[in-house]
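A.B. asks: Need coordinates for the following:
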Amino acid sequence: MTMMKAKKVLMLAGDFAEDYETMVPFQALEMVGIHVDVVCPGKKAGDKIKTAIHDFLGDQTYCEKEGHQFVLNASFDEIDMSQYDGLYLTGGRAPEYIRLDSKVIEITKYFMKNKKPVAAICHGPQILTAANVVSGLTLTAYPAVGPDITVAGGIFKSVDADKAVVCENLATSPAWPGNTAILKEFIKLLEK
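C.D. replies: Okay, here's the model as predicted:
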């Protein structure tokens, strides 16, 4: 993989974003020379969000444990969408409520309309469906988000948790085991 120059990604997160789906992409993208600004509605650079660690321990659904304190490195109210080459939507519980923020929807529509690379993992596609930008696109997500994709006119594709699905400018994966796959695909989209 070649080191990339002058690429900049905006990551949308919030309290109880999935820990691995926030920390790993942030660190991996930075490692290959892609600057990542992580923002959260209502917060500014230096503020923290709590992450959550999700795992399966034999219950009908995943359990949630407190993760790390992630320090935001940019202020939500000060971002200029035109300064970014791509958008990364974290998973966890954060997408469920940050999608209620009109600026989050505006940001998502901007990147999708302009065919800039977008990555969404796990519950991240909830933001895409709220922005009404998945019609006709094939994507994956955590299985419980599949019906949302279908209702929004998208085509839900069930894949193993360590896989990614790419459709046009969008890369998606069902969960944090897919970090490697989604990051590979997202970086390819950024290189185009």
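A.B. asks: from here on, contacts and neighbour counts on C-alpha atoms
C.D. replies: Fine.
A.B. asks: which residues of the protein fall in strands?
C.D. replies: 7-12, 17-18, 34-39, 48-55, 63-71, 86-89, 118-121, 138-139, 155-156, 165-167, 170-173 (DSSP state E).
A.B. asks: pretty sure Gly67 contacts Lys50?
C.D. replies: Yes. Applying Cα atoms under 8 Å, one finds Gly67 in contact with Lys50, separated by 6.7 Å.
A.B. asks: separation between the residue nearest the centre of the chain and Thr172?
C.D. replies: The centre of the chain sits closest to Leu89, judged by Cα atoms, centre = their mean, with a distance of 1.7 Å. Separation of Leu89 from Thr172 (Cα to Cα, to the nearest Å): 9 Å.
A.B. asks: Sequence B follows; please return its structure for comparison with A:
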Amino acid sequence: MAKKVLMLAGDFTEDYETMVPFQAMEMLGYQVDVVCPDKKAGDIIRTAIHDFEGEQTYSEKRGHNFALTADFDAVNTADYAGLFITGGRSPEYLRLTPRVIEIVQEFFAANKPVAAICHGPQILTAANVLKGKKATAYPAVGPDITLAGGEYVAVDASEAVVDGNLVTAPAWPGDSAITREFIKLMGAKWEL
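C.D. replies: Just a heads-up that it's a prediction; the model follows:
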């Protein structure tokens, strides 16, 4: 039986930060259950494409539709080997859902691997799980990490930061790094 990964996403999640890790983990044989509060398997979330085009912050364009693969209300964290939190705009409102916070806290209490990219650490700060942890994020989320008692680490957008069971990355150029480190935390081994 394939290891299961829970992925939290919502409307206007960043397209690449959802699609790329989802497809990479599925390709490797993981079952990735993508859920969103108040939605069921087969429901659609809209994504946004963020790009770095020289302005003071990222630009945003409409992305693809993404069909959720599982029911949020049926989530039992004991069934999953790890949690992946997508970025984009969805973390700012997903963190307002009490069950989202409980899910994150349950993964940390069980010391299971957790990945969060871009704005995903906003959910971690709301769940109060970053005390004493090193983490990265989109730079605008750095102050949130610090205020939550974590240590914000500024790295290149293509890199990831690992601290214990937590792996974080600043943006979609780090999809390969965060996914690679996340599956290592779940016990994946491979040789090239």
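A.B. asks: Give me the TM-score for this pair.
C.D. replies: Between these two chains, after superposing, the TM-score reads 0.96 (TM-score structural alignment, normalised by the length of the first structure); 188 aligned residues with a Cα RMSD of 0.9 Å.
A.B. asks: circling back: kindly present the strands of the first structure as a markdown table, with separate columns for distance to Arg99 of the first structure.
C.D. replies: Output for those, formatted as a markdown table (distance: least, Cα to Cα, whole Å):
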| stretch | distance to Arg99 of the first structure |
| --- | --- |
| strand 7-12 | 10 |
| strand 17-18 | 13 |
| strand 34-39 | 13 |
| strand 48-55 | 16 |
| strand 63-71 | 20 |
| strand 86-89 | 11 |
| strand 118-121 | 13 |
| strand 138-139 | 18 |
| strand 155-156 | 19 |
| strand 165-167 | 22 |
| strand 170-173 | 17 |
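A.B. asks: what number of residues lie near Cys63 of the first structure?
C.D. replies: By the other Cα atoms under 10 Å criterion, the neighbourhood of Cys63 of the first structure contains 13 residues.
A.B. asks: ok, back up a step: which residues touch the residue nearest to the centre of the first structure?
C.D. replies: By Cα atoms under 8 Å, 6 or more residues apart in numbering, the contact set of Leu89 of the first structure is Met11, Leu12, Ala13, Pro95, Val118, Ala119, Ala120, Ile121, Gly124, Pro125, Ile127.
A.B. asks: Quick check: chain neighbours aside, which residue is closest to the third one?
C.D. replies: So that's Ala13 of the first structure. Leaving aside its chain neighbours, Ala13 of the first structure sits nearest to Cys40 (5.3 Å; criterion: Cα to Cα, 6 or more residues apart in numbering).
A.B. asks: For whatever residue of the second structure lines up with Gly33 of the first structure, give its distance to Ile183 of the second structure.
C.D. replies: Under the alignment (TM-score structural alignment), Gly33 of the first structure maps onto Gly29 of the second structure. Distance, Gly29 of the second structure to Ile183 of the second structure, using Cα to Cα: 11 Å.
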